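Visitor: Make a model of this:
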Amino acid sequence: MIGGDCQSNLTIANSLPIAQLEEEQRQLKHYFGPKWYYCVETICYPCGTVKAWALFAKSESPTKILKFLHNVFPEPHSRPDFICIDKACPVSRTVTQNPDWKYWLDTSRFIVDTYHYNNHKASDELCQKFCNPAPYDGSQPNLVIVALDAQGQPYFKHAFNTQVCKQLNAWLIILSKQGNDVGNMEASRENEVDEAEESGTDDED
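Guide: The predicted structure is shown next:
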């Protein structure tokens, strides 16, 4: 079953900084180097293993995504069957319209994760036909499988988790907040020590 194979499918997601950082970046008059990165792009296998990550400076364009993927999977035999990303539609359009990227059509299909797919337009033919993460018409048995419920009745089920990167980002956000809290506590303790030392010096005088 390809859906359960960590070497056959992967998901990509980004972790965007807070709006305040983006506003500060837009206010820069020069761009000799990014003060803040636009996002951290991560690649994960369905089992949760992180394959690779990269920092995107000013945007998350389809071309940047494809260059990132090419660097991680330079050889055709190494490329996944399915690549799940919330921007699968514009990435697929870039692949089909740009001859430099058409080689991806020989090895991989770009699909949207289930969370974002619900917000995509039903009128978008390319999205509905090629980027659907769960076609129930039997056209993609590697994306949708038949399982049995507790009563032994068959039902359709996603073959693999398309939101593993989003779940990773949720954990990273929690950990980053905890790290900031620890840093603030350490800074507060250092200030308390400095104040105590200054107070002791004043007493001696």
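Visitor: For the rest of this, base every contact and every neighbour count on C-alpha atoms.
Guide: Noted.
Visitor: Residue 189 and residue 38: what is the separation?
Guide: As judged by Cα to Cα, to the nearest Å, residue 189 and residue 38 stand 33 Å apart.
Visitor: Determine which member of these two has the greater number of neighbouring residues.
Guide: Ranked by neighbour count (other Cα atoms under 10 Å), residue 189 and residue 38 place residue 38 first, with 21 against 12.
Visitor: show me where this structure has strands.
Guide: Per DSSP state E, the chain carries strands over the ranges 9-15, 39-44, 50-56, 82-85, 109-111, 144-148, 154-158.
Visitor: Compare these and give me the one nearest residue 96.
Guide: Taking Cα to Cα, strand 109-111 is the member of those nearest to residue 96, at 11.3 Å.
Visitor: what's the closest one packed up against?
Guide: The contact analysis (3 or more Cα pairs under 8 Å, 6 or more residues apart in numbering; DSSP states H and E) places strand 109-111 against strand 82-85, helix 88-97, helix 125-130.
Visitor: do that again at 10 Å, thanks
Guide: With contacts defined as 3 or more Cα pairs under 10 Å, 6 or more residues apart in numbering; DSSP states H and E, strand 109-111 has these neighbours: strand 9-15, strand 82-85, helix 88-97, helix 125-130.
Visitor: and for comparison, fold this next one:
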Amino acid sequence: MSVTTEEVWDMFIILALLDDHQHQGTRLSVPHGNNQSDHFTAAMQAHNEKIITHGDEELPHACFGCTWLFTMPDGTTHYTEVVVTDGITVGHPSCAYLETVCAVDGCDKPVVYDKSTGKPHKACNDPLHLRMEDARSRSGKSKTQRMKSVKLNDALTASSVDDALPAAVTSSTRIVDPSLLEACPTKDEVPKLKAVFFRKWTNNEQLFICPCGVISGRGTMYHHEAISNVLILFEKMFSLPRARKPHHLIHDSNCNALREVESRQLKFFDGMGMCVDAFHHKTKHKASDRFCQERCDMKTYPELLDEHGKYYFNSSITEQTNVWFGGFHNMCHEMMPVKYDFFLDEVILRRNHATVINLHRQDKQPHHPRLST
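Guide: Predicted coordinates for the structure are as follows:
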């Protein structure tokens, strides 16, 4: 007797949902009239929303692997907590454009409808934008070509419209709007039009991990792992009711993050140390960057060093965890958002359970401290 992939997925989802409801003391209820593929969608969505509003189970985690009681040079005793963050390329399909708005970047005109079929185009009534869509639909068969922005050479190959194009358009450039040719004569390049007529994938997952290996949470970056997005996600996650703001945030681009925090005067990060992890600081950041060397070096913070002057915390934990997390890339590549979020939250939950068991064995006393009121 063989078990199908669909049956394995159903078993995983059912067991995970039953385990979650047993933990909450509630009863799992699913509809009976829908398609089999939709039976658990509402239950998974409810689980996902709970994670968004309350955070992962181990969000308030603390132990002697990520928290340290230390003595300052003046003899006073303090404690410090550290969280490390990094992105990993795991994503799910997402819409590249709004169905009712032109897919050309920078154009917000409504799409037009095909007179013969009545179906909507993906471009507005601008002839140049419609030609870009036509080039995309005819260019064929290569997935690599479809995954790129529409370029003029694709249009020339597919449509053979060399004579019909404006004189300003050449085979060495992308399709150019002639009305923009004289808009800025001092610039070297003429503004280029770009369009995405196909679906895209989210850019990456941003993990926030304690140095002991417990994953505090994750967030999906839809476009770029920009510093501003990382800061927003961090603030939202550690502003949840069960969260405690750590004393230090470690990230491989924290020198840029700290510059942004100070330039924008982000109050949430007041008093927080923002260092670059030891590996990237030594190998990827310039010694001539005084700001980075003076403000983002872990060695300049006594609370991050042990009594022998070595690093107390494992600042490379995200790189190590990414090896495990990246293994789900192919599994998640075609998942829809609800199942995608549910699946990743569940595998993180179960990894955290195993990590906490190991921390108990190592006598690091993992626990959830009571929040002060």
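Visitor: circling back to that earlier point, adding distance to residue 196 of structure 1 and mean neighbour count as columns, could you present the strands of structure 1 in a markdown table?
Guide: Shown next, in a markdown table, are the strands of structure 1 (distance: least, Cα to Cα, whole Å; neighbours: other Cα atoms under 10 Å):
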| stretch | distance to residue 196 of structure 1 | mean neighbour count |
| --- | --- | --- |
| strand 9-15 | 41 | 25 |
| strand 39-44 | 41 | 21 |
| strand 50-56 | 42 | 16 |
| strand 82-85 | 53 | 25 |
| strand 109-111 | 59 | 24 |
| strand 144-148 | 65 | 15 |
| strand 154-158 | 60 | 14 |
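Visitor: Looking at these, which is nearest to residue 120 of structure 1?
Guide: The nearest among the strands of structure 1, by Cα to Cα, is strand 109-111 at 11.9 Å.
Visitor: residue range for the closest one in structure 2?
Guide: Aligning strand 109-111 of structure 1 against structure 2 (TM-score structural alignment) gives residues 273-275.
Visitor: mean shift of that stretch relative to structure 1?
Guide: After superposition onto structure 1, stretch 273-275 of structure 2 sits on average 0.9 Å from its aligned residues (mean Cα distance after the TM-score superposition for structure 1).
Visitor: So what does residue 251 of structure 2 match up with in structure 1?
Guide: Residue 251 of structure 2 maps onto residue 85 in structure 1, with residues paired by TM-score structural alignment.
Visitor: Contact partners for its match?
Guide: 10-14, 43, 65, 91, 110-114, 116-117, 131, 162-163, 165 (Cα atoms under 10 Å, 6 or more residues apart in numbering).
Visitor: Likewise for residue 21 of structure 1?
Guide: 35-38.
Visitor: how far away is the aligned partner of residue 130 of structure 1 in structure 2 from residue 127 of structure 2?
Guide: Taking TM-score structural alignment, residue 130 of structure 1 has residue 295 as its aligned residue in structure 2. Relative to residue 127 of structure 2, residue 295 of structure 2 is positioned 53 Å away (Cα to Cα).
Visitor: Just want to know which of these two has more residues nearby.
Guide: Each of residue 295 of structure 2 and residue 127 has its neighbours counted (other Cα under 10 Å); residue 295 has more, 18 against 10.
Visitor: Residue 258 is in contact with that one, correct?
Guide: Yes - counting by Cα atoms under 10 Å, residue 295 of structure 2 touches residue 258, with 8.6 Å between them.
Visitor: can you list residues touching both of these two?
Guide: With Cα under 10 Å, 6+ apart as the test, residue 295 of structure 2 and residue 258 both reach 273-275.
Visitor: number of nearby residues for residue 115 of structure 1?
Guide: 12.
Visitor: How many residues are close by the closest residue to it other than its chain neighbours?
Guide: Nearest residue to residue 115 of structure 1, sequence neighbours excluded (Cα to Cα, 6 or more residues apart in numbering): residue 163, at 7.5 Å. Neighbour count of residue 163 of structure 1, defined by other Cα under 10 Å: 24.
Visitor: With that, I have no additional questions.
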